[in-house]
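1. Let's see this in three dimensions:
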Amino acid sequence: MVNIGPISLPGFPLLLAPMEDVSDPPFRAVCKDNGADLMYTEFISSEGLIRDAIKSRQKLDIFDYERPIGIQIFGGDEEAMGISAQIVDTINPDLLDINFGCPVKKVVTKGAGAAVLKDIDLMVRLTAACVRSTKLPVTVKTRLGWDNDSINIGEVAERLQDTGIKALSVHGRTRAQLYKGQADWSHIARVKDNPRIRIPIFGNGDIDSPEKALEYKNRFGVDGIMIGRAAIGYPWIFNEIKHFMATGEHLPPPGIEQRVEVIRKHLHKSVEWKGLVPGINEMRRHYNNYLKGLPNIKEFRLQLVTVKTVEEIDYILDTIRKTYAGYAFEPRKVEMEKMACNCD
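-> Model prediction:
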C-alpha cells in the first residue's frame, strides 16, 4: 500500500492529473469507472474562492463515488492560500493539493503556479500556510524548476516535506518547456532516491501506454504514476496499465460498444452537473478524442457538435454504434504534443 496520511492507496497507484477545463466531475466519473485510484479537481484560484466566484465555487463539487478525491488550489499570497485551505476543509475532500506546476501565462503572470518555482522560500511559506490551516493531508504538484538552468526539485522536495506535506507529484519538465520535448524523469528518480525523503513521490509526464508505465515504474522507482493528457478521450488507460503490470499482456482496445457507453455516461453526467446547454456545449470537445481511429467518422462528429438536445445525441450515438458494430480498433497511438492542456 501507498499511504498519503490516512489515505491508503493500492501498491502502485495510478493518479488522474488535475487538468483545467478537463478534470471536472463528469470526466472524473468515467476515469474512476476505468481504474483511476486517486483523482483531483481542476485547479481552483485561492483569490476566486475568497471572492466567492461562481466558477471557483463550482469546482469544489465532489461526490462520494469519487473518493479518494483531492481538491487542488493555487495562488501566490500566503493569507489567501491559508483562508482557501480553510474553505476547502469545510467541503471534506480526502486531501488538499497545491499547484506549483501550471505553466500557462495567465497563471504565471499572477505569481502563481510554476511562477513560484523561482522563489523556493515563497513556495515553502505558501505550503506551510496551507498545512497550518487545514486538518486534511496536504500534497503538492510541481515541475522540475523554472528552466534548465534552475532545476531545483531536489531542494524543493526536502523543504516541502519539512513543512508537513504528505506526498509530492512531479511533472518531469521545466516551466520553460511547457509541454514540449521529452519529460526527464531522472530528476524525479533522484528525489525518490534521496534518503531524506520519506513521503510518496509520484511521477508525471509522457505516460501514454502500459509499456511506458511499467518501464518508468521499474526504471525510476516512483511510488505511483500520474496520468493527464493520455486519459483525455481514453479513460481506459488506467485499467490497461493495471492489467499489463499484473499479467504482461494487453487488454484489447475498447470496442465501439464500450466507447459509446462511456461517451453517453460522460454526456449525461455533464448535463446533470452543468445544465443542459453548457453540458452539451462543453461535451463537444471530447467527441473527437473518443472516436479517434474510426474511418469516415467526420460526418458523425459534425452532427454531434451541432445538435442541441440529449435525445438527438443519443440517437447519433446509437447510429454510430450500429454503423461500426464489430469494428476492430488498432492499439492506440498518442501524439502527446498535440494534446497540450493546462496544468497536466
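2. From now on I want contacts and neighbour counts done on CA atoms only, so please keep to that.
-> Fine.
3. Could you give the number of residues near the closest residue to P235 other than its chain neighbours?
-> Among residues not flanking P235 along the chain, C31 sits closest, at 4.9 Å (Cα to Cα, 6 or more residues apart in numbering). Neighbourhood size, C31 [other Cα atoms under 10 Å]: 29.
4. So C31 is in contact with I232, correct?
-> No. Contact between C31 and I232 fails when scored by Cα atoms under 8 Å: they sit 9.4 Å apart.
5. ok so, going back, give the contact list for the residue nearest to P235.
-> By Cα atoms under 8 Å, 6 or more residues apart in numbering, the residues touching C31 are 16, 231, 235-236, 238.
6. Also this sequence, please, to line up against the first:
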Amino acid sequence: MSIIADDLGSTFQGRDLHIGPIRLNGRAFLAPMSGVTDLGMRRMALRFGASLVVSEMVAADQYARGDAANRLKAEGAGIDLHVVQIAGCDPYAMAEAAFLAQDMGAAMIDINMGCPAKKVTNGYAGSHLMRDLGLALALIRATVRAARVPVTLKMRLGWDEGSMNAAELGKIAESEGIAMLTVHGRTRRQFYAGKADWAAIRAVKQAVAIPVVANGDCASVADAVSMLAQSGADAVMIGRSAIGRPWFVGDVAHYLAQGSARAQPAPAARKEAAVEHYETLLEIFGPSQGLRHARKHLAAYADWSDVPDRMKLRRRLVSSECPNAVKSALRELFERPQAEEAA
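-> As a prediction, this is how the structure comes out:
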C-alpha cells in the first residue's frame, strides 16, 4: 500500500539528489548522534540502505590536536561516502579539522550548529551560534575555504521562539558555499521536548536553492512522508528512531524511492547485523569500554524485539560482563521470531 501523496511522488520522480558534485542514491539519512552513531551503527545503516550516514560530532580543536577519542568518532573505515561532523567556535580550529578529516578520507564535512547540550553551547559552539551569526559566518567561511570536499551545515530553527532565524543563517551559509542544510524542527530552548515543527522548516527551503533536509521525530515511513510534505524539504534525517533498528533508515529510503514498503529484513539478517555491530564496538573500543558503550544499543535492540521475554533478555544484555553471553542473548532476540515464522 502506498501512502505517498501524488504531488510528493511527482516532485521526486526522476530527480537525483546532489550535494555539490556528489550524487546520492536516496533521500533518507542517518543523523549524527553523540555517543550513538559509532562506526558499527553507521556500517549497519548503510548495509540496509541508508542514503547517507554522518559521524558523531567531533570537537574540532581536540580532533586537530590528535585527541584519540575524537579521532575514533571520525573513523570511517568501510564507509564509501564518509561524512565527518565537526563543531567548534574557532575558525582556525575548524579549518584544521576540515583539512584533517578530508585527508583521512572524508567525502564531506558537516558543521554542527544545532547541538543543544549545555557543555557545547557554553563553549560558544553548536546551537549557540544561532545567537551569533557573525561568528557563525566566520566558522562557515573558514571551513569551506579549507575543504576540498562539499561542506554541509546542521542547525535548529533558532535559539528560542523569539529568534527563529534558521532561514537567515541558511542564506548566509548558502552564500559562503555550503552545499546542503539540515534543519532540526525545534529551537535550542526546546532541546528534545515537544513535537518537532516540520512546517517551520519550509521557511528555510524557500530561502535557499541548495538541498534542505528535515530532521526531528521521524519514527515511521508515514512520518517521513508528512515531514517532506509539510517542510518542502528534499530529504529526511532520522535520529533516535534508528537506535536498535538501523535498518529503519533504509526502509524509509526505499519507500521514498519506490512508493511502496519493502519487506522487513529477515530475522537472520537483523541478528547478523546486531551481532556484527556489537563485535565492531568491542574491536574499536576494546572489550571493557566496548561493552559499556554497546549497552545503549543492546537495550534498544531488545526494545524493538517482539519476543515474549524481551525484557528478561534486555536485563541480560545490559548487565552481563561476558561478551559471549551478550552475543548469545542478542541472538535470542532474533532467532525466536525466525523459528515461529518458519513454523
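7. So after superposing, what's the score?
-> The TM-score (TM-score structural alignment, normalised by the length of structure 2) is 0.88; 324 aligned residues with a Cα RMSD of 2.0 Å.
8. circling back to that earlier point, how near is the residue nearest to P235 of structure 1 to H266 of structure 1?
-> Distance, C31 of structure 1 to H266 of structure 1, by Cα to Cα, to the nearest Å: 10 Å.
9. Mind checking which of the contacts of C31 of structure 1 are in helices?
-> With DSSP state H as the criterion, helices contain F238 from among the contacts of C31 of structure 1.
10. conserved subset of the contacts of C31 of structure 1 in structure 2?
-> Retained in structure 2: 16, 235-236, 238, out of the contacts of C31 of structure 1 (criterion both residues aligned by TM-score structural alignment, their matches' Cα atoms under 8 Å).
11. Of the residues you listed, which pair is most distant in space?
-> L16 and W236 (11.9 Å; Cα to Cα).
12. So for those two, which sits in the more crowded spot?
-> L16 (29 against 24).
13. Aligned to A112 of structure 1, what sits in structure 2?
-> Mapped onto structure 2 by TM-score structural alignment, A112 of structure 1 lines up with A125.
14. cool, N92 of structure 1 as well?
-> So N92 of structure 1 corresponds to G105, using TM-score structural alignment.
15. Please, where are all the strands along the stretch 151-300 of structure 1?
-> 167-171, 201-204, 224-227 (DSSP state E, counting those that start in this stretch).
16. For those strands, give me a markdown table that also has mean neighbour count.
-> Shown next, in a markdown table, are the strands of the stretch 151-300 of structure 1 (neighbours: other Cα atoms under 10 Å):
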| stretch | mean neighbour count |
| --- | --- |
| strand 167-171 | 25 |
| strand 201-204 | 26 |
| strand 224-227 | 24 |
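17. Of those strands, give the one that comes closest to S186 of structure 1.
-> Proximity to S186 of structure 1, assessed across the strands of the stretch 151-300 of structure 1 by Cα to Cα, is greatest for strand 201-204 (10.3 Å).
18. List the contacts of the residue nearest to E249 of structure 1 when sequence neighbours are not counted.
-> Excluding its sequence neighbours, the residue lying closest to E249 of structure 1 (Cα to Cα, 6+ apart) is H243, at 7.0 Å. By Cα under 8 Å, 6+ apart, H243 of structure 1 lies in contact with 249-251.
19. Generate a PyMOL selection restricted to the buried entries among those.
-> Per 16 or more other Cα atoms under 10 Å, the buried members of the contacts of H243 of structure 1 correspond to this PyMOL selection:
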select buried, resi 251
